[in-house]
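In: I would like the atomic coordinates for the input below:
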Amino acid sequence: MKKNIGVVMGGYSSEYKISLKSGEVVCQHLDAEKYNVYRIHILKDKWVYVTEDGTEKPINKGNFTIEVNGKTVAFDCVFNAIHGTPGEDGYLQGYLELLGIPHTSCPMYQAGLTFNKRDCLAALKPFGIKCASSYYINKGQEINEYEIIEKVGLPCFVKANKAGSSFGISKVHTKENLAAAIETSFKEDDEIIIESFLDGTEVSVGVITYKGEVTVLPITEIVTENDFFDYEAKYQGKSQEITPARLSKEMETKVTEVAKKVYTTLKMKGFSRSEYIFVNGEPHLLEVNTIPGMTTESILPQQAAKAGISLNDLFDNAIEEALK
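Out: Okay, here's the model as predicted:
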């Protein structure tokens, strides 16, 4: 008997358009012989099931069911393709877990922790995970530019603490540009993190649970045409994503071990893609993404393809792991 799979996409953040693209790709690659696939749009103003012809039908938020041809459809599993809130920060995970509905993402606590860059890095530092020097500011707090620069130096990165796809991030080269960068970050979140600039090779490492085993996918090297790997570089072709990365065997081994350690230390499940920069041959963690892009051009699907895992297999495995 075919399983009912709800593919949730959209979300409440600036990333919702990217999420809709990821969700569509998932729907297209799930096996119609095994699954009844339902497109679910979770947006600020509506939660709806979207039919093939574009008709929208409301979701019953009380039990996360839909009505199809006069019958109530409950989901055997939810494929989570929401980047940002509420799909990547733990809210959706908690809701589904309370309802007893399996989902393809990590558990609620891990989602909340990894989505908060400051908390995630603080949790991993005691386990020997290297990262940049950082300075934290909350909205309304007095801003001491001299103290910031003394702590992290210039250039530095100003980031919204809880945002993805490089929204709310700026590279700051001079003290005069610091205030404007902070204001940009506060448009995305009420907490920001300012980090020292790490000069070195940047890589992205996908780690998933595949057929019951924690699996590190082939590593991707990021070479951007812009000042850093910003939104334009990520989504508008202003970068090279080279898989496998051009690393020495020693560097590859080190970052593979660190990425696997991050995944297991945090007790992750499902997908993850973490970013690192090598400084003096040592990988420094930037952040962990638990709902990475799932379009055919996205980094993690590219890595899976290099590992011989098709999109069909990648998505099917995620559901099978969730149903366990």
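
In: all contacts plus neighbour counts: C-alpha atoms, from now on.
Out: OK.

In: Spell out the residue ranges of the strands in the stretch 151-300 of the chain.
Out: In the stretch 151-300 of the chain, the strands defined using DSSP state E, counting those that start in this stretch lie at 156-160, 169-172, 191-196, 202-210, 213-216, 220-224, 239-242, 271-279, 282-289.

In: how many neighbours does the closest residue to residue 185 other than its chain neighbours have?
Out: Once its chain neighbours are removed from consideration, residue 185 has its nearest residue in residue 168; the separation is 4.2 Å (Cα to Cα, 6 or more residues apart in numbering). Here the number of neighbours of residue 168 (other Cα atoms under 10 Å) works out to 25.

In: ok, now residue 33?
Out: When neighbours are defined as other Cα under 10 Å, residue 33 has 9 of them.

In: And for it, nearest residue in space, chain neighbours not counted?
Out: Take residue 33 and drop its neighbours on the chain: the residue closest to it by Cα to Cα, 6+ apart is residue 2, 7.3 Å away.

In: elements contacting the helix or strand hosting residue 150?
Out: Residue 150 is located in helix 145-152, with elements delineated by DSSP states H and E. Contact partners of helix 145-152 among helices and strands, from 3 or more Cα pairs under 8 Å, 6 or more residues apart in numbering; DSSP states H and E: strand 134-138, strand 191-196.

In: Now that we have those strands, can you turn them into a markdown table and tack on mean neighbour count and distance to residue 302?
Out: Conversion of those to a markdown table gives the following (neighbours: other Cα atoms under 10 Å; distance: least, Cα to Cα, whole Å):
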| stretch | mean neighbour count | distance to residue 302 |
| --- | --- | --- |
| strand 134-138 | 17 | 31 |
| strand 191-196 | 24 | 29 |
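
In: One more, so I can put them side by side:
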Amino acid sequence: MKRINLAVIFGGRSGEHEVSLSSARGVMKNLDKEKYNVIPIAITKGGNWLIGEKAGAYMKMNEDKIGKEGAISLDESQKLVSIKDTDRNFFNYAEGELKEKIALVFPILHGPYGEDGRLQGMLDMLGVPYVFSGVLAHAIGMNKPKAKIIAAKSGVPVAKDLVLAKGEKYNPDEIIEKLSLPLMVKPSELGSSVGISLAKIKEELKEGIEDAFSHGDEVILEQYIKGREFTVTVMGNGNPKALAITEIIPLISEFYDYKAKYEEGGSKHVCPAEIPKEDEEKLKSYAVATFKSIGCRDLARIDFLWSEKTNEYYFTDINTIPGMTPTSLAPEAAALAGMNFTEFLDKLIEGAMKRVRK
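Out: A predicted model of the protein is given here:
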């Protein structure tokens, strides 16, 4: 059987660069090498593309920094780049040797420039097919306020929020009056809990807003929901299905922040979640409705909070390219459905290849 030339693109210019390397390492290690000729492509923090052996060298060079927020500096990320910034143009942004025609791209970039539709738009222009959702779904999914609007339109409950734009004057007292304390402060377009904080007092609110704006031009302030956190992986096209629900229990933080997500022992995952059958059905229906209304395909992971006050589940976020290490939430749910990591990746690739053959 002829192997599929599969390009795995990772890294990128977002604050989730190191997380992307962790996901890509997990994917490339577990892909069936008898089915796929894997072509690694690393995008540096400066936006240069390193192809093939150069991408492998980039991964190896940063082995001790993988998964650690901000561990790779811009200068370190550019060490293998031979093209000077002053000489870089549209035709020489990539380095390395591409010996085969790419049949399919498996993009493993988290956050802006990779999970927000920009990379997917470029691939569409080039006529190169890829795994996961298209431009619009990624763009909507990356913008938390807009994703919430669409989820709410499909009948899924969402928490009250307020959106601030950079440079816009705001009154902390008015914010507190509308949403009350404590409240969540988040960059509108970033994942992996980067830049997210829980504000319990007015001073923390101001500090949280300032920090969130350091990650982007828009900030969303959300009503804090005290209760339990759940995530649902949805998989498929046409008639997508929700896999087992996972409850996330932070062990070292008050909420599922970056440390709880990526530090060893930072959180506990209970899969399947211990909730009543009727709650399971409701939560899965909310997840599938969100997946379909945003226009996702292949795979997405949808996050919810359960309120002990209202006994309701509230949509908080969607991950259109979820974490893909062997211990990440989506592969965990797939394992419970009878798919090991390699089989899980096969299924995603098969779904994408069906679109190519149409």
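
In: TM-score them against each other, please.
Out: Once superposed, the chains reach a TM-score of 0.93 (TM-score structural alignment, normalised by the length of the first structure), with 321 aligned residues with a Cα RMSD of 2.2 Å.

In: Including distance to residue 128 of the first structure, could the helices and strands packed on helix 145-152 of the first structure go into TSV?
Out: Formatted as TSV, these follow (distance: least, Cα to Cα, whole Å):
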stretch	distance to residue 128 of the first structure
strand 134-138	16
strand 191-196	18
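
In: Surely residue 84 of the first structure touches residue 167?
Out: No - with contact defined as Cα atoms under 8 Å, residue 84 of the first structure and residue 167 do not form a contacting pair (10.6 Å).

In: re the thing from before, show me what counts as buried in the helix holding residue 150 of the first structure.
Out: Burial within helix 145-152 of the first structure, assessed by neighbour count using 16 or more other Cα atoms under 10 Å, is assigned to 148, 149, 152.

In: excluding its backbone neighbours, what's nearest the last one?
Out: Using Cα to Cα, 6+ apart and skipping the chain neighbours, the partner closest in space to residue 152 of the first structure is residue 196 (4.5 Å).

In: for residue 56 of the first structure, same thing?
Out: Excluding its sequence neighbours, the residue lying closest to residue 56 of the first structure (Cα to Cα, 6+ apart) is residue 50, at 4.6 Å.

In: neighbours around that neighbour, how many?
Out: Each residue near residue 50 of the first structure was counted by other Cα under 10 Å, and the total is 15.

In: Map the residue nearest to residue 33 of the first structure across to the second structure for me.
Out: For residue 2 of the first structure, the aligned position in the second structure is residue 3, judged by TM-score structural alignment.

In: which residues touch residue 319 of the second structure?
Out: When contacts are counted by Cα atoms under 8 Å, 6 or more residues apart in numbering, residue 319 of the second structure is found next to 141, 142, 191, 300, 301, 302.

In: What does it correspond to in the first structure?
Out: Under the alignment (TM-score structural alignment), residue 319 of the second structure maps onto residue 289 of the first structure.

In: quick one: contacts for residue 107 of the second structure?
Out: 7, 8, 9, 10, 114, 130, 131, 132.

In: how far away is the residue nearest to residue 33 of the first structure from residue 37 of the first structure?
Out: The span separating residue 2 of the first structure from residue 37 of the first structure equals 10 Å under the rule Cα to Cα, to the nearest Å.

In: Same question for residue 295 of the first structure.
Out: Counting by Cα to Cα, the gap from residue 295 of the first structure to residue 37 of the first structure is 17 Å.

In: Just the helices from the stretch 1-150 of the first structure, written as ranges.
Out: Taking DSSP state H, counting those that start in this stretch as the criterion, the stretch 1-150 of the first structure carries its helices at 16-29, 91-99, 108-115, 117-124, 145-152.

In: Let me know which of the ones you listed is tucked in deepest.
Out: helix 108-115 (a mean of 22; mean count of other Cα atoms under 10 Å).

In: contacting residues around stretch 118-126 of the second structure?
Out: Outside stretch 118-126 of the second structure, the residues within contact range by Cα under 8 Å, 6+ apart are 113, 114, 129, 130, 134, 135, 139.

In: Make CSV from those and add distance to residue 231 of the second structure to it.
Out: Converted to CSV, the contacts of stretch 118-126 of the second structure look like this (distance: Cα to Cα, whole Å):
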residue, distance to residue 231 of the second structure
113, 24
114, 22
129, 28
130, 25
134, 22
135, 23
139, 20
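
In: Can you flag the buried ones in those?
Out: 114, 129, 130, 134, 135, 139.

In: farthest-separated two in those residues?
Out: Spatially, the most separated pair among those is 129 and 139, at 17.6 Å (Cα to Cα).

In: which non-adjacent residue is nearest residue 318 of the first structure?
Out: The shortest distance from residue 318 of the first structure to any non-neighbouring residue, by Cα to Cα, 6+ apart, is to residue 104 (5.6 Å).

In: now do residue 134 of the first structure
Out: With sequence-adjacent residues excluded and distances taken as Cα to Cα, 6+ apart, residue 134 of the first structure is closest to residue 195, at 4.3 Å.

In: Please identify the residue in the second structure that aligns with the one you found.
Out: Here residue 195 of the first structure is matched to residue 222 in the second structure, going by TM-score structural alignment.

In: Distance-wise, check its match relative to residue 93 of the second structure.
Out: When distance is defined by Cα to Cα, residue 222 of the second structure is 39 Å away from residue 93 of the second structure.

In: what's the burial count for the aligned residue in the second structure for residue 300 of the first structure?
Out: The equivalent of residue 300 of the first structure in the second structure is residue 330 (alignment by TM-score structural alignment). Neighbourhood size, residue 330 of the second structure [other Cα under 10 Å]: 28.

In: quick revisit: of the buried residues of helix 145-152 of the first structure, just say which sits nearest to residue 318 of the first structure.
Out: Looking across these and measuring by Cα to Cα, the closest to residue 318 of the first structure is residue 152, at 39.2 Å.

In: OK, contacts around the closest one?
Out: Contacts here follow Cα under 8 Å, 6+ apart; on that basis residue 152 of the first structure touches 133, 134, 135, 194, 195, 196, 197.

In: counterpart of it in the second structure?
Out: Taking TM-score structural alignment, the alignment pairs residue 152 of the first structure with residue 179 from the second structure.

In: ok, back up a step: which among the helices of the stretch 1-150 of the first structure is found nearest to residue 208 of the first structure?
Out: If we rank the helices of the stretch 1-150 of the first structure by Cα to Cα, the stretch that ends up nearest is helix 108-115, at 14.2 Å.

In: okay, that closest one sits on what stretch of the second structure?
Out: On the second structure, the counterpart of helix 108-115 of the first structure by TM-score structural alignment is residues 135-142.

In: What's the average distance for the matching stretch when superposed on the first structure?
Out: The superposed stretch 135-142 of the second structure is, by mean Cα distance after the TM-score superposition for the first structure, a mean 0.5 Å from where its aligned residues fall in the first structure.
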